[in-house]
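A.B. asks: the following block contains a protein sequence and its predicted model.
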Amino acid sequence: MSSPLFDAHNHLQDYDSAAAAVEALRLAAEAGVELMLCNGTSPGDWEAVLTLAAGNKAVIPCFGLHPWFLKEAPPGWLETLESFLLRVPSLVGEIGLDGGKNASDLARQEGVFTAQLRLAKKLGRPACIHCVKTWGKMLGLIKEEAPGPFLFHSYGGPPEMMAEFASLGAYFSFSGAIMDAGREKLRRALLAAPPDRLLFETEAPSADAPGWRAGPAGLVEVIAAAAKISGRTAEELSALSWANGKRFTGR
């Protein structure tokens, strides 16, 4: 029997309609995707994430304030976030730092990110982290805050930093970006990832691409690409990432 699949990062709430999300979940089930992390990005979508998780046992809800959407957070957002996390078994995410798109407000990003890391630690919840061009700062904050397990989604950092991050509790998820033969550093990172911390993701629906199965079902293509790059079998990587995902989430 083939291993079930674990999609370490998506945004099902971003589909154009509830019907489209339901169809994506149906196709995912047909492809063998039995668990997935659905990440909220701001208070405006947390209720939708909650609803998706309530309607499908494969969906693990994650609630967080993404660095792109700081302006959408009303006063009291952190208390609201805690209330959502306490309503259901869930993770903190998507949170993080982005030195590209929003470099001008990095100081505020850091404050918001740190507050959410502390909340994750307080509640004993894993965290799903977005990091772009801020790897040195990220390492310093993780060392200072010492959170529980955390996941770098669509890891794009230096391969040389992975061992230290792993020693602090990191898991590393890789997306369909590994299919780009020009992303040599990314492929080196895939090969450098500790086997017991390796995960794969679709980031559906934003990363849906021609030729892929739409939605979380596209995880099949991501794992097939990783197998070709690493010299492992798709079945081996599927089983490995399933075990890692279950350990990371405590499911």
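C.D. replies: That came in fine, so what should we check first? Predicted model, so just to flag it, every value in this text is computed and none were measured.

A.B. asks: all contacts plus neighbour counts: C-alpha atoms, from now on.
C.D. replies: OK.

A.B. asks: list the buried ones in stretch 220-235?
C.D. replies: Residues of stretch 220-235 classed as buried by neighbour count (16 or more other CA atoms under 10 Å): 220-227, 229, 234-235.

A.B. asks: nearest to E82 among those?
C.D. replies: Set against E82, the nearest of these by CA to CA is V222 (33.1 Å).

A.B. asks: take the one below as the second:
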Amino acid sequence: MYANLKQLLETVAMGELSPDQALESLKYLHYESVGDFAKIDHHRALRTGFPEVVFGLGKTPCQIAQIMQVMVSKNPVVMATKIVPEVYTQIQPSLRGLQYFPIAQICYLGESAPPKHGCITIITAGTADLPIAEEAAVTGELCGFQVKRLWDLGVAGIHRLLSHQEAIANAEVIIVVAGMEGALASVVAGLAACPIVAVPTSIGYGASFQGLAPLLTMLNSCATGVGVVNIDNGFGAAMLAAKILNRGQ
């Protein structure tokens, strides 16, 4: 890797490559191995606008801690998702300054990203959807965006939603988090001019099939402008909303 970087710099120095062309090459150059189980993509922020994030499920506490230790030296904020309290308790002693959001099940090192223009509005159908909604909210905040939380506005009491029509009409991008049958995303999309990111959750009785029913409802929405992420993927919803807002920076 260092030989490639030296060659790239020499090419720029000789005038055979412009600085802008070199920057494009750097986007795909650098990663770092951690033990024999991970390769950290340090240039992801350069390519995509946001750094790599650690997905906690399926990793041991030791692996999570080692990955975050390597990442924090090269990123202003290092974030890990799906971190249950028991795992946080195990990794916290080896990661000085580690912060934890227990509802969102997110931990992070460092500072949040520099403030960006734009606000992500997040609406939940019910209180049981809060863990996924908070995952989206904390992710958006750590990316540097403002977040407006509108909780428990499900269609079973639609007057609650309609009392926030002004906030919906003025939103730049909306994340709708709903389980059961997932109808809320379609209703919000029928009121809003901005893009809607729909998140089905695994909340609901047996016929919701752990989130499959709201997923299909959202995919079949008759309202326009609805994009759907996977079941319980609050993180993915926030990153999609962040990239939508980033295009206007």
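C.D. replies: Nice, thanks for sending it over. All values derive from a computational prediction rather than experimental measurement.

A.B. asks: now the TM-score, please.
C.D. replies: Remark: TM-score between the superposed chains equals 0.34 [TM-score structural alignment, normalised by the length of structure 2]; 149 aligned residues with a CA RMSD of 6.1 Å.

A.B. asks: which of the buried residues of stretch 220-235 of structure 1 fall within helices?
C.D. replies: 220-227, 229, 234-235 (DSSP state H).

A.B. asks: as a markdown table, the buried residues of stretch 220-235 of structure 1 with distance to L37 of structure 1 would be great.
C.D. replies: Below are the buried residues of stretch 220-235 of structure 1 laid out as a markdown table (distance: CA to CA, whole Å):
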| residue | distance to L37 of structure 1 |
| --- | --- |
| V220 | 16 |
| E221 | 18 |
| V222 | 16 |
| I223 | 17 |
| A224 | 20 |
| A225 | 21 |
| A226 | 20 |
| A227 | 22 |
| I229 | 25 |
| A234 | 21 |
| E235 | 21 |
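
A.B. asks: and which of these is nearest A53 of structure 1?
C.D. replies: V220 (21.8 Å).

A.B. asks: hang on, the closest one packs against A31?
C.D. replies: Yes: if you go by CA atoms under 8 Å, V220 of structure 1 and A31 touch, sitting 7.3 Å apart.

A.B. asks: just checking, what packs against the strand or helix carrying G111 of structure 1?
C.D. replies: Assigned by DSSP states H and E, G111 of structure 1 belongs to helix 106-123. Helix 106-123 of structure 1 sits against helix 77-87, strand 91-98, helix 135-145, with contacts defined as 3 or more CA pairs under 8 Å, 6 or more residues apart in numbering; DSSP states H and E.

A.B. asks: buried residues in it?
C.D. replies: For helix 106-123 of structure 1, by 16+ other CA under 10 Å, it's 106, 109-110, 112-114, 116-117, 119-121.

A.B. asks: same deal with stretch 130-148 of structure 2?
C.D. replies: Neighbour count says stretch 130-148 of structure 2 has 130-147 buried, by 16+ other CA under 10 Å.

A.B. asks: could the buried residues of helix 106-123 of structure 1 be laid out in CSV, adding distance to F152 of structure 1?
C.D. replies: Below are the buried residues of helix 106-123 of structure 1 laid out as CSV (distance: CA to CA, whole Å):
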residue, distance to F152 of structure 1
L106, 18
Q109, 17
E110, 16
V112, 17
F113, 14
T114, 15
Q116, 15
L117, 13
L119, 18
A120, 15
K121, 16
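
A.B. asks: would you check which pair of the residues you listed lies furthest apart?
C.D. replies: L106 and K121, at 22.1 Å, using CA to CA across those.

A.B. asks: now the strands for structure 2?
C.D. replies: In chain order, structure 2 shows strands spanning 32-34, 38-40, 54-55, 77-81, 99-101, 106-110, 119-124, 146-150, 173-178, 196-200, 226-228, with DSSP state E as the criterion.

A.B. asks: ah, wrong one, I meant structure 1
C.D. replies: Using DSSP E, strands in structure 1 cover 5-10, 33-39, 59-63, 91-98, 127-132, 150-152, 170-174, 198-200.

A.B. asks: let's have these in CSV, adding distance to M162 of structure 1 and mean neighbour count.
C.D. replies: Shown next, in CSV, are those (distance: least, CA to CA, whole Å; neighbours: other CA atoms under 10 Å):
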stretch, distance to M162 of structure 1, mean neighbour count
strand 5-10, 18, 29
strand 33-39, 22, 25
strand 59-63, 24, 27
strand 91-98, 17, 27
strand 127-132, 13, 23
strand 150-152, 10, 25
strand 170-174, 8, 26
strand 198-200, 11, 28
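
A.B. asks: out of the ones you listed, the one nearest E47 of structure 1 is which?
C.D. replies: strand 59-63 (9.3 Å).

A.B. asks: quick one: list the elements packing against that closest one.
C.D. replies: Packed next to strand 59-63 of structure 1, using 3+ CA pairs under 8 Å, 6+ apart, are strand 33-39, helix 43-55, helix 77-87, strand 91-98.

A.B. asks: got the angle between the first one and helix 219-230?
C.D. replies: Counting by axes from the mean of the first three to the mean of the last three CA atoms, to 10 degrees, strand 33-39 of structure 1 lies at 100 degrees to helix 219-230.
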